[in-house]
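*Asks:* got a sequence here, can you model it:
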Amino acid sequence: MGTNILITTIGRRGTLTKIFKEELHKIGGKVIVTDNSSLAPALYQADDYYLTPRIDAPNYIDRILDICQKEDIKVIIPLLEQGFSILGQARDTFKQVGVELLLSSSKVFNLCKDKYNLYNYFREHEIATPETFLVEQLQEKNVSFPLFIKPRSGQGSQDTFIAKDRRGLDYFIDHMEEIVIQEYIQGTEYTIDTLSDLAGNLLSAVPRKRIEVRAGEVSKAVTVKEERLIKWAKEIIEGLGIVGPANLQAIITLEDEIKFIEVNPRFGGGVPLSYQAGVNYPKLITEMINGKDIEPFIGDFKEGLAMLRYDTPLFKAVGHES
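*Replies:* Take a look at the predicted model:
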């Protein structure tokens, strides 16, 4: 019998869902997905789906446990950072019923989601990163514009802005809650998709150059074999102790220096490109969950493969209540 995988809060990640469905079918498994909205389009790409309460609802974990038992789920892959803490607290409960939560520890994702604490971690470990500070530290800084503004906590690159002058900076300070202010770096943006085993050993790292981003998610990208990015990805991912999928954000500056910006302990929006480049995530996750030793293949992927996204509508009959 194959391994059944549950992906939570699937939203519009239809391509990722189809990848898991196709690959798991080859090895006798299936993919089940959840969301709290019947209008989440990726629900209808899976083998089956379940609607759940909101992540912060008191019966959310009970609902997930019920789904796991009904569908003989062996591993849960969460996608939405807002649910990591709640799912993480139930890790032992899932283990008791034979379900692995493929998610890094609470210590890891709490560090990664806090952009200022992650900046301090980078500095302490001599990982190059743009200078970053809080509003209350502004008086001590001799800042030069433009500056990059983003929420201290957040998922993806939405709600990020450029302050071109002091007036713009004051506007963002007044209208946004708990921001970090970052040195503005010119250069080329990269994402490195990674996968680590349950012991935190890096198995795969695929850098991709971000060509175009829309609504906070990459829409055009191309894989590149930039050995420096791969080397640093291994050091950062294993240093943090990340397990399962993750992605790192970096910039190669006009002076050819690498500066790391973010670490996200989850699948990135552009991970279908890394799959097409040779990283079979469903198969690898199934093998690691079943205790198989996997030989790392870091840097072994197809270079120069581009992903060009486009919109595809899904038509579904719904009731008036939707």
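
*Asks:* going by C-alpha atoms from here, please, whenever you check contacts or count neighbours.
*Replies:* Fine.

*Asks:* ok, which stretches of the stretch 51-200 of the chain are strands?
*Replies:* Listed from the start of the chain, the stretch 51-200 of the chain has strands (DSSP state E, counting those that start in this stretch) covering 73-78, 100-101, 132-134, 147-151, 161-163, 179-183, 187-196.

*Asks:* need the ones you listed in TSV (columns: distance to residue 4).
*Replies:* Output for those, formatted as TSV (distance: least, C-alpha to C-alpha, whole Å):
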stretch	distance to residue 4
strand 73-78	5
strand 100-101	11
strand 132-134	42
strand 147-151	36
strand 161-163	41
strand 179-183	40
strand 187-196	19
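
*Asks:* in stretch 145-160, what's buried?
*Replies:* The neighbour-count criterion (16 or more other C-alpha atoms under 10 Å) identifies 146-154 as the buried residues of stretch 145-160.

*Asks:* list the contacts of the strand or helix carrying residue 251.
*Replies:* Secondary structure assigned from DSSP states H and E places residue 251 in strand 244-253. For strand 244-253, the external contacting residues (C-alpha atoms under 8 Å, 6 or more residues apart in numbering) are 102-104, 185-198, 200, 233, 258-268, 285.

*Asks:* following up with a second sequence; could you model it the same way so I can compare the two?
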Amino acid sequence: MVDNLRLLAILLGVVLIAAGIGWRTVRFARIRQGIRSGLADPDPAVRIAAVRQAAELGLASTAPALLRAVRVETDPAVRAAVVECVAAHQWEPASTAAIVELRLWAKAYVGARPDLARSPVRSAPLLAGVAGTVPAPSLHPVREHEFRRRTATDLHVDDAAALGPPPDDDPLARLRILVTGVGGAAGVAVVRALRAAGHTVIGVDADPDAVGIRLADHGQAVPRADDPTYLTALIHAATLFDAELLVPTVTEELPVLIAGAGYLRDAGLRFLFPDARTVQTCRDKWAFYQAMRDAGVPVPATALGTAEGVPGPWIVKPRFGRGSRDVHRVTAPQELAAALTLVAEPIVQTALAGREFTADVLAHPAEIVAGGALRWRLATKGGISTVGETFSDDSVMQTVALTIKALGHIGPANIQGFVSDDGAVTVVEANPRFSGALPLSLAAGADLVGEYVRAIVGRAVRTERLAARPGVRMYRYFDEVYQT
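*Replies:* Predicted coordinates for the structure are as follows:
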């Protein structure tokens, strides 16, 4: 009887998996058919919407349809939309002949149409072209200075020695600190900051090949936070390497760590976690919107699963998500239905205009911002800032402080939002952890990691060491660690 039930359960699971695969295949086939129909529509606005929808799916599956369209297309606006689509997907590998041909067409079209530099675009464009070629100057004249050849007189490195937090006249004794998520940008930044301060770092990550495991003094792989053995494995690593403090850098780990706080204390670890409700509010973008709206913090118009009552253009993203995954910018109403089908449990927000910022702050005591850094997100990749610059603005910091107070947060956090051309500040989301671009805030002098460690051990947080110098710009690049 038990074997029959087990066999029935297996068969049912196979049927459900097959049904899910079939449903997904049919859904994407319908979306691709809708794109092909849209590209043949007599209305140029519908054709542009179809091009942008194709861009959301990626060139690997839509390049043949776009190629067929541009061969017969006569409307310059539609062709410009295709160029923008190709430019935004230069990161895709040239895996098919259609992608290569489409990129060559876009490069030739841009070369023959200098008037494209005056065409309105949704964001600062990248040049279309074949992957691996050196890009010519930007299509947009406002960005021309970014691509001009620089000389030695353009580079100012004489202030480099002044970067970073000032010397500490009351340093902590050497501590053994366990850092989680050391495969991510935030985890790597925390490992480096702690080691620079003289502490011994034990780095753990779910990926055994995580670079932070190699950068730390000691490293070990642990299961993911959703694995039932995660907490046991973490305590084992802490015990093995005599860790004294715990610094988490991954939001998804916090609920497990908070629930297991008693076990962590029994293992001799000290830590400073936010409240479980705060973490849940930050993870749930719909709950975050409601909490901020009720607290009077300015947030964009938002709806759950629909765009009703939300003015366009729109951002469609998962209610629970991170790292800009599955985030779609929609400008035409015709694109909304497709975007909603591509996102699990979507929320719809008004896409904000203006400059995007992140605030890296330390809240201590609870609900009070002790200090931090404001930085413009000038370029991003995978949700992480790759080019940024610190700035100072009292109204932005006041809005950030209101956000922290509404959340009831304690510890490190990063708040993201926009500043419009008229100076209005709007908050988009909050993360109860260190950010991926933490190195910029540290370089600007805000010792967020060091003062967080002081808070964990019960020492007073020194607000003067959390002030950031404005005008410090960061350019990110790859680096390597070698192991034999």
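
*Asks:* returning to what we had before: matching residues in the second structure for the strand holding residue 251 of the first structure?
*Replies:* Across the second structure, the stretch matching strand 244-253 of the first structure (TM-score structural alignment) is residues 411-420.

*Asks:* and residue 90 of the first structure? What does it align with in the second structure?
*Replies:* Structural correspondence for residue 90 of the first structure with respect to the second structure (TM-score structural alignment): residue 260.

*Asks:* for that match, what are its contacts?
*Replies:* Residues in contact with residue 260 of the second structure, defined by C-alpha under 8 Å, 6+ apart, are residue 231.

*Asks:* could you report the distance from it to residue 235 of the second structure?
*Replies:* As judged by C-alpha to C-alpha, to the nearest Å, residue 260 of the second structure and residue 235 of the second structure stand 10 Å apart.

*Asks:* what of residue 248 of the second structure?
*Replies:* Counting by C-alpha to C-alpha - residue 248 of the second structure and residue 235 of the second structure are separated by 13 Å.

*Asks:* show me which of these two is the more surrounded one.
*Replies:* Neighbours per residue, other C-alpha atoms under 10 Å: of residue 248 of the second structure and residue 235, the larger number sits with residue 248, 23 against 19.

*Asks:* can you find the partner of residue 271 of the second structure in the first structure?
*Replies:* Residue correspondence, TM-score structural alignment: residue 271 of the second structure in this structure matches residue 101 in the first structure.

*Asks:* now do the contacts for that match.
*Replies:* Applying C-alpha under 8 Å, 6+ apart, we find residue 101 of the first structure in contact with 75-77, 88, 91, 94-95.

*Asks:* one more time with 10 Å
*Replies:* Contacts were defined as C-alpha atoms under 10 Å, 6 or more residues apart in numbering; by that measure residue 101 of the first structure touches 6, 74-78, 87-88, 90-92, 94-95, 244, 289.

*Asks:* which of those residues count as buried?
*Replies:* Listed as buried from the contacts of residue 101 of the first structure are 6, 74-78, 87-88, 91, 94, 244, 289; burial here means 16+ other C-alpha under 10 Å.

*Asks:* ok, the residues you listed vs residue 121 of the first structure, which is closest?
*Replies:* residue 244 (20.7 Å; C-alpha to C-alpha).
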